[in-house]
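# Okay, predicted coordinates and the sequence, questions at the end:
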Amino acid sequence: MQERVLKVLEFTKIKEHLLEHVSSSLGKEKAISLKPLTNLEEVMKAQEETDEAVKVLRLKGNVPLSGIFDIRPHIKRAVIGGMLSPQELTQVGSTIHASRQMRRFIEDLTEEEIEIPILAQLSLEMIPLVELHEAIRMAIDENGEVLDSASDALRTLRNQLRTRESRVREKLESMIRSSNAQKMLSDAIITIRNDRFVIPVKQEYRGHYGGIIHDQSSSGQTLFIEPQTIVQLNNELQGIRVKEQQEIERILIELSAQVGEYHAELDVIVKVLSDLDFMFAKARYGKKIKATKPKMNDEGRISLFKARHPLISADEVVPNDIMLGKNYSTIVITGPNTGGKTVTLKTVGLCTLMAQSGLQIPALDGSEMAVFGSVFADIGDEQSIEQSLSTFSSHMVNIVDILNHVSYDSLVLFDELGAGTDPGEGAALAISILDEVYKCGARVIATTHYPELKAYGYNREGVMNASVEFDVETLSPTYRLLMGVPGRSNAFEISKRLGLKEAVIDTARTHVSADSNQVENMIASLEESKRQAEVERDEANELLKQAEKLHKDLQKQVMEYYEQKDELEEKAKEKASDIIESAKKEAEQIIKELRKLRIEKQAEVKEHELIDARKRLEDATPILSKKKKKNVQNTQKHSFQPGDEVKVLTFGQVGSLIKKSADKEWHVQIGILKMKVSEEDMEFIKSPKAVETKPVATVKGKDFHVKLELDLRGERFEDALSRVEKYIDDALLAGYPRVSIIHGKGTGALRQGVQEYLKNHRSVKNFRFGDAGEGGTGITVVELK
């Protein structure tokens, strides 16, 4: 991509806003160097990375990315044997700690079965380096100070230092508390000069204490003297300090050597943290501008729904639908100045650059963007005083460069094409330039004032006219883009609204050709027709939504009816089975008593009589049937006719006969449902005197019940997929718009197998995991076409 184009389309400002969301200098470096990619696979991967980061932010709200530093210079110096400072080692330790926190955070997400494969893979690349982190943490504190615990030798030396300092202070304090001290000292304090303890002595008493003079006040009246009695103690202190410094250097060199040993692992940590910081910066910026992930293609198709310019305030920007590359490859936008034509150009250009950079775009979900090999833009006033070029000349320099480099995979944006010169010649040039770019197969959006280009879209296949709407009543643009409608001049209407005399306007109309008037009237008619079509479309959409809601409610009621019916049948069977079992037990008890009676009382009860009694009890046991008995008598006696009122025995519902089908079954209307029923399953009720035949609403259905969910838990993999295949077919026949498949969480193999099958099923529109209240990742909700 040309740097000039990135600047003209204000992509540099997008990067400036992105910089506000980075957490470290590593992320800042990546944001500054961000450029659009031109390979579809690379763009899709960048979009997936951003989408995963967006998912994590949506679920968790924040990410532990603090404490990250650019430690690459420290690593290089450690590799060649250099000694790192305590502050540099602290930064190394902090960065390792941040990597461990981030790895633990991502591992927790994967344990919750949140699908983040890219983040999971990145976290695995980071080696924890626990030993190095602990070594640095035990030796240096957060402020970069080497701790006593860094080594036993350092702890001993510092204990000695504290002991010696205490003795020196005691001696000096006894001096400054003496009776003569008030007279000889400028102030009764102990201070330090050149790392040695001293006291402030007045100039005239310099010889009283002896020792060494280290400094004097600016007036020369006070001397900072190290008394002779503590010189030796200070010397001992100084010696211990030298040893302390040597021990600190030894510790730092040892830690630096460890950093050098792990240079490869640290380089990976820096790279991964840089990538993660950048990914979440993109996600946070996308959240700020309410962006969505676009579908990507390399076929030049752009479908933007309610797209907004990302640099215009959300309170002011007007969203627009913009389509390009499917039925037409060129859009010519006409309309008044300050109407939003240039904003439309920049919106398309910026959304393209953002999408190809892995950024989400400010448009509704479902928008689609193309990956272009190059983006060209000729926008704005390009007048160059330095090169002595007029506005027209500067534009032509840019256009010549575009024509020399444009290809089939280019997006070209022309603002006021052909402007700045004679209108006739400018319009002719604009048409010729558009034809030349069109021949290359590039995607083009051009804005213009020339009326000749309004006809261009009607005379060329693959070219679409568009305009920005202008409200004559308020004399202001609405900034709405009207696809398929060229812009028209509103000069006469505006002049009239501003008070110009009607006579002057009428005279002006006579100077306009009949063809121009006809074109203007046609455009006005198109605008009115488009507005009316939009109103009717909105009304139709509203009616469609209501109808779909009603249809879903009815389906839900039918499903609830079937489920309740099955439940009642099951309860009835269980109750009947309990009664039968109880009867059998009672019969067995009676038989036992009879036998006992025969043995004890010598009653005349024969064994074969007992057997006959048991047989009669068993014969008396009712046999349960899943289906109700048909009322054969009624169906045989009556000859059914259209309009008859009948009872469908299977469902226990009353309906009316519509017509008899070729397979000798009847179409029966039950409420809003229409179904096919055999004569054996119907009971005649009555025939109406007169039947008015009216169209009836139909609902897809089957003559058997299909549940709204399929439970695969405990199934083998092959058996489960076989059941899924049959269930989807049954659900389609039943006309269900949405079903649920319960596969459980487990190892995830069954879930993955089910979703792989759904991906390739031609009748599956979409699928997703269940919400928290639906079963989460243990259930897949499937939308059917």
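Happy to help now that I have it. Numbers count the residues shown, from 1 in each chain.
# okay, CA-based contacts and neighbour counts for the rest of this
OK.
# Report how many residues lie close to L59.
Around L59 sit 11 other residues, with neighbours defined as other CA atoms under 10 Å.
# got another, please set it beside the one above:
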Amino acid sequence: MNAKALNTLEFTKIKQLVLEYAASELGSIRIKKMEPSTSLDEVIEWQNETDEAATVLRLKGGMPLGGIFDIRPHVNRSQIGGSLSPLELVKIASTIRASKTIRQFIEKLIEDEDLELPILENKKEMMAILTPLEHLIFDAIDENGEVLDSASPDLRAIRQKIRSSESRIREKLESTIRSKNAQTMLSDAIITIRNDRYVIPVKQEYRGHYGGIVHDQSSSGQTLFIEPEAIVSVNNQLREQHIKEQEEIERILLELTMAVSAEAHDLLLTVDILGDIDFMFSKAKYGRAIKATKPDVNDQGMIHLNKARHPLLPMDEAVANDIFMGDEFTAIVITGPNTGGKTVTLKTIGLCTLMAQAGLPIPVLDGSKIAVFESVYADIGDEQSIEQSLSTFSSHMVNIVSILKEADSGSLVLFDELGAGTDPQEGAALAISILDEVHNKGCRVVATTHYPELKAYGYNRDGVVNASVEFDVNTLSPTYRLLIGVPGRSNAFDISKRLGLSQHVIDHAKSFVGTDSKAVEAMITSLETSRKSAEKDYQDAHDYLKDAQSLHKDMQKQMSEYWDKREELYEKARQKANAVVEQAKTEAEEILADLRKLRLEKNADVKEHELIDAKKRLDEATVAPSNKKPKTTAPKTARVLQPGDEVNVLTFGQRGILLDKVSDTEWSVQIGILKMKVKEKDMEFKKAEKKAEPKPLATVKGKEYHVGLELDLRGERYENALMRVDKYIDDALLAGYPRVSIIHGKGTGALRSGVQEKLKNHRSVKRVRLGESGEGGSGVTVVEFK
């Protein structure tokens, strides 16, 4: 990747930001070495790694990455015969413990959440299980790096002797400093240590009283630190014991170092994997901080960024823009005023490309696409070089010459103010020629310019499109919005007028503008007007679509409930009828049995076939269950239907108004806010309307609206909630709903009681009940209208 472009596009600043999220030195080292890749497969792999880490962050908030150290130097030294210090061994044990914690975390995450995390699972499997080495180290050394008594039996015995000797020395010295002459002969009644030996502070004139060895004196020379003769031999023993202790500690450390050396390969592999995991989560944490997403990457030069923001600008200040190229066009020429956002747009494209190729998520919305380029070139900013005696134009040209030599079809080229810094006519000609050269090589090109000659460039070249950054003449400020397909127009006359320049001066200035320039400006103005109109129409259509989708969903829900309830009632009726018939059959069987018995006993004249026929008629009276929905046909009516008539639409169980006849057998019917085609045989005449023009939507204060089947009152104050219930019931009645639900939650029950009391007193409410288990239970009140 081109090093100058990385610097120009400030990729180093991105690395510094990612560095803040590293949990260990291992992750920091990888971030510092992070560079964009030119391999599509590698970029896809890196993006998948970051995406897995982002999934874990979303579900669990993070990965336990504490206690990881870069132990590679320690492990390498153990392999060449060096002895590791206690703190170095503790870092190794801590890193092993961290790897065990991460393995367990990943296992539990996959098991509990039923997630597919192939990359993390693979890394978990690759990490060696080194728990015995961890226990070996922590059994001998505590987390502060102190070698424990339990490290070996010999060390425990030596330290017991040391403590015994120290105790005897202190007893003798305390006896000395508590003697009757101590206050006179000692500078202070304390026991201290000099040269690792216990001493007491004796005044100069009494140095001969205690005998022994002088180890130090005060700065004034008036106090000598003397080891009394009575404890010299015990101090000598203590010194020998300390030497033995140190020898035993060195033996223990050497033994632990050898154990580390034996596991060196697995340790280095585990450390490498821990570094990868820390690197993955550092990128994912950075992505979460800037609300970035994973892009779809390709090697066809396709760029489609949805609401892209510059990653180095504050999120609340950066203006998001849709940027796309690589399909119908491969070059964009952006025009517009200074400080309008042209350079920011260039850097956004370049920096998002570099970030994506480095495996970082980018600040765009989901569904964005970005290409993997073999090289990225950028000529941006003031390139003036005093050291090389080069002007701005010359410095830019040196850079552009280098780009023209190296760029090819796998390159992304970014030009800022192409051709600036020289005569406008020559600069514009050079800019056109340079763009042609780069475009003909198959590069993806984005260039910014001030030259009016380039405004028509996109109309004269295949695969090139004009773009501009929007400027609000009313506020005299840029909006930073990128408009692809519309060249920027000059705002000098409009701005001058708003700032108070006389109209005759402006008119005089316009007389100097050529006819061609005026035509171009008029064309651009027309394009801007058309674009704004199209955007408004699109937004209106989008809003209508959302309303229609919501209404369609509600209608489907109502129809589903209707058929379910209808079939349920049919089934109950069948069951009740069958129960009655079964009871009658039972009684008939008993009667038949009595008759047969009577015939045998009394020779009554009752024929057997008559008894059988009677039983058969009872059997036929049983109602058979049916899963098939009964067809409803409209009763024939003598009246000829007319537009404006109110009818029952039997197939939907809804009332509607006839609009017009669309064929011999079908009518266009307005049902609520829906217009539908319904066959005449599926309708039943109700009554004629005075007005034939239906109201397509219920109106409130002249505005169209759609009311849903549910009203959510959770979080509302009591008085506001009851006011909302009043309005909602009126709206639902206007919409013709047979039933609605009011969600009030469970809470203390005060809101539920208030709502139900109000509804019971409403003249149009037929029934009020709590929701069933599938409807929300006691947190929902279901209202049925008359």
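Thanks, I have it. If you're wondering where the values come from, they're calculated on a predicted model, not measured in any experiment.
# Quick TM-score on the pair, please.
TM-score for the superposed chains, counting by TM-score structural alignment, normalised by the length of structure 1: 0.81, backed by 692 aligned residues with a CA RMSD of 3.5 Å.
# The aligned partner of R178 of structure 2 in structure 1: what's it in contact with?
Under the alignment (TM-score structural alignment), R178 of structure 2 pairs with R177 in structure 1. Shown in contact with R177 of structure 1 (CA atoms under 8 Å, 6 or more residues apart in numbering): A188.
# Tell me the secondary structure at L411 of structure 1.
Look at L411 of structure 1: counting by DSSP: H, G, I helix; E, B strand; the rest coil, its state is strand.
# Over to V647 of structure 2?
Per three-state DSSP, V647 of structure 2 ends up strand.
# And for the nearest residue to Q79 of structure 2 once chain neighbours are set aside, the neighbour number?
Using CA to CA, 6 or more residues apart in numbering and skipping the chain neighbours, the partner closest in space to Q79 of structure 2 is S261 (5.2 Å). S261 of structure 2 is flanked by 20 other residues according to other CA under 10 Å.
# same thing with S407 of structure 1?
For S407 of structure 1, the neighbour count with other CA under 10 Å is 20.
# again, but for E563 of structure 1
Using other CA under 10 Å as the criterion, the residues surrounding E563 of structure 1 number 16.
# tell me which element it falls in.
Using DSSP states H and E, E563 of structure 1 falls within helix 514-601.
# Okay, buried residues for the helix or strand the residue nearest to Q79 of structure 2 falls within please.
Per DSSP H and E: S261 of structure 2 is located in helix 232-262. Across helix 232-262 of structure 2, burial judged by 16 or more other CA atoms under 10 Å covers 232, 235, 237-239, 241-242, 244-245, 248-250, 252-254, 256-258, 260-261.
# what about it, distance to the chain center?
Here helix 232-262 of structure 2 is found 55 Å from its chain centre; the criterion is CA atoms, centre = their mean, to the nearest Å.
# so where do the strands sit in the stretch 301-450 of structure 1?
302-307, 320-324, 330-334, 368-370, 374-378, 410-414, 443-448 (DSSP state E, counting those that start in this stretch).
# Buried deepest among those, which one?
strand 330-334 (a mean of 28; mean count of other CA atoms under 10 Å).
# Surely L18 of structure 1 is in contact with Y285?
Yes - here L18 of structure 1 lies in contact with Y285, judged by CA atoms under 8 Å, at a distance of 6.0 Å.
# Please tell me how far the match of R178 of structure 2 sits from Q232 of structure 1.
In this view, R177 of structure 1 and Q232 of structure 1 are 21 Å apart by CA to CA, to the nearest Å.
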